[in-house]
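> Pasting the sequence and the predicted coordinates here, then a few questions.
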Amino acid sequence: MRFSAVPAMFLACLVLAGCTSSSALDTIVPQQPSRETTSSVIPTSPVPSASVGVAQAQAAPPQEMLAWAGPVPEPEAFRPAARAAATPMPLERPVAAIVPATPAVLTTPGTRTRVYGHRFRDAKPINFGRASPRKMAVHGVDVSRWQGEIDWPKLRTQGANFAYIKATDGGDHLDPMFKKNWRKAKEAGLKRGAYHFFYWCRTAGEQADWFIRNVPREAGALPPVIDVEYNGESSCKRRLSRARVLEKMQVFMDKLEAHYGQRPIIYTAPDFYADNLSGELLNYPFWLRSVAAHPSKRYPGRKWVFWQYSGSGLSHGVEGKIDLNVFHGDENEWQNWLARRAS
């Protein structure tokens, strides 16, 4: 990029993307794609032709609409008049995590679910030594539109006992495969949850409202996930200060916890974690990406619930590669963990 193009590009970012810096510590710097980026960012197999975004939701047949929780008022900062005036976005302020006296989802513990042993292969296998995830009991996957059409019953018998399914990112993007994957995974008997890819150029409150609008509040679902990582493919090039990152995350997580009655899980990768999350948010469960070493080496001292140990998994039921994950515990601990989520 030549220097003369910078002012125009910067102005366009301010007006169109809402990338107004709200902290003196915020900086805008070029990003290199992280080697630890989840496969929800980069396609690894043929995908449906459907586009992502509001237009997709509007063009879909009525039964495919994803606005299950009802309309969410359009935030004032994103109404046309506000955009024309280029009004800066308001700062979010962390609010106390409030779980209703009567949880949003009332459930009763169900029967124990069958656990299938893993039969996955790996296009780029790693020798984890004595700490191999292969020795752990409960494996699962995470998926998005990039996995295309999935044979969920076959995927389950290959060892996918749980699945995290991409639902939303930012404040207006929907994964066009979310509703189908959500339904089919349940029919196949998998425990499943939804995740949101966080976009640093939109307010946290808007993103929480968008997730709540499109992800049903359903008995038996796993806790919602906030996916926070650096993404060199994103149109948002902001890198915020640690304090600002934590502030935005807290706003988002508080809204989800109040709505779903479950504390969200934080998914992250080593580079983002080192810059923003080490030593922070100790009362939150973590899902850690570590595809070259055990999490204890990449995230010293951090407790975790899920470990994403491969981004190059291969399995019957899916064309191309798929992310592989494992639960931190044996089969009994998995069943007890599920029971606590349902009580």
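Perfect, thanks for sending it. From a predicted model like this one, the values you see are computed outputs, not experimental measurements.
> From here on, just use CA atoms for contacts and neighbour counts.
Fine.
> need the longest helix for this protein.
Counting residues, the longest helix found in the chain (DSSP state H) is helix 242-260.
> by contact count, what packs against it?
helix 204-214 (3 or more CA pairs under 8 Å, 6 or more residues apart in numbering; DSSP states H and E).
> Against that first model, consider the following:
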Amino acid sequence: MAVVKKTVVKKAPVKRNTAPRRKKSGTKLPWGLIVGFLLIILSPLYYGYVLKTFSATWRWIMDIGENPHYRTYKSFQIRIPSRYHIHGIDVSYAQGKIDWQKVRAMQEDSVRINFAFVKATEGLLKVDPYFKRNWREAPKVGITCGAYHFFRPEKNGLWQARFFLQNVNIEKGDLPPVADIEVLDRTSPQAMRKELKAFLTYVENKTRVRPIIYTNISFYADYLAGHFDEYTLWIANFHQPELAMDEKTKWQFWQHSDIARVNGINHTVDFNAFRGDSLAFTKLLVR
């Protein structure tokens, strides 16, 4: 029997796809946006905005439960009644040599030094050793000034007025002169009022400007109320959210703190607020 050989049919080899694989297309980086973003976050204006927002938010948190109109200003290290928009200080030899440029540059929120009352004289013989310098340097940086005399009731009021005007040259744009009366000096209230009136009358006649009376709230209530109602008042009443004076009283300045810290002054200083807007303040100045 013949052997029949089977023909084996070989399968053709399967061809592999040798075409090169395509690389996955990656997302192109938006370099323009990245550069713009970096410019923003590295900008001082951006950080200023962020810090300001953070500071305002933190202040709001810290002020929760406090009188919103009597806020703490950390720069000045005191509370300041925020209903007022024109602020100032009063200075004498006690503050030493003052850098008025730094005083003027200091600001927190909207609070800055707009005016200063400067001690000039006291009684019949004392001239403040820093008066001339303060009177000269403060206006150079744009601070409106007024000069004050510390009144001594046991001394002649007319002579005190003459002594004051011998040392102070009051000019256009100044605040009115001030009589600082806060002690009786072993005199009677009647004698004090007589000498004070003589001082005020003489100064007004010579300068054509009605002086301001400075005193503290208790001295005013005890000895001055009802006697000098035609005069503008500057009242001292410390560490209170509001000045407890009758609204009809003619007060324009409130000395509300005696422990403020101000750049350029190496000692605590009195801080004051003006009752009125910028127009009222301008109307008060010497013309």
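Structure's in. What do you need? Everything numeric here is computed off the predicted structure, so don't read it as measured data.
> TM between them?
The TM-score (TM-score structural alignment, normalised by the length of the second structure) is 0.68; 211 aligned residues with a CA RMSD of 2.2 Å.
> So which bits of the longest helix of the first structure are buried?
Buried residues in helix 242-260 of the first structure, counted by 16 or more other CA atoms under 10 Å: 244-260.
> Could you check the angle that helix makes with helix 204-214?
Calculated by axes from the mean of the first three to the mean of the last three CA atoms, to 10 degrees, helix 242-260 of the first structure forms an angle of 30 degrees with helix 204-214.
> Helix 242-260 of the first structure: what's the following helix or strand?
Toward the C-terminal end, the helix or strand that comes next after helix 242-260 of the first structure (DSSP states H and E) is strand 265-268.
> Quick one: the residues in the second structure that that following strand pairs up with.
Aligned by TM-score structural alignment, strand 265-268 of the first structure corresponds to residues 212-215 of the second structure.
> could you measure A269 of the first structure against A292 of the first structure, distance?
Shown here: A269 of the first structure relative to A292 of the first structure, a distance of 12 Å by CA to CA, to the nearest Å.
> Comparing these two, which residue is more hemmed in?
Between A269 of the first structure and A292, counting by other CA atoms under 10 Å, A269 is the more crowded of the two (24 against 15).
> ok, for the more buried one, nearest residue in space, not its chain neighbours?
Of all residues not flanking A269 of the first structure in the chain, R289 sits nearest, at 5.1 Å (CA to CA, 6 or more residues apart in numbering).
> Likewise for Q262 of the first structure?
Distance criterion CA to CA, 6+ apart; nearest residue to Q262 of the first structure, sequence neighbours excluded, is P223 at 5.7 Å.
> Average offset of the match of strand 265-268 of the first structure relative to the first structure?
Once fitted to the first structure, stretch 212-215 of the second structure is off its aligned match by 0.2 Å on average (mean CA distance after the TM-score superposition for the first structure).
> for G170 of the first structure, what are its contacts?
Residues near G170 of the first structure by CA atoms under 8 Å, 6 or more residues apart in numbering: H196, F197, F198, Y199, W200, R202, Q207.
> rerun that using 10 Å as the cut-off
Taking CA atoms under 10 Å, 6 or more residues apart in numbering, we find G170 of the first structure in contact with 53, 196-204, 206-208, 210-211.
> Who wins on neighbours among those?
Neighbour counts for the contacts of G170 of the first structure, by other CA under 10 Å, peak at F211, which reaches 27 neighbours.
> any idea how far I265 of the first structure is from the equivalent of Y231 of the second structure over in the first structure?
Aligning on TM-score structural alignment places Y231 of the second structure opposite Y284 in the first structure. Y284 of the first structure sits 7 Å away from I265 of the first structure, going by CA to CA.
> ok, now S278 of the first structure?
The value you get for S278 of the first structure to I265 of the first structure, if CA to CA is used, is 15 Å.
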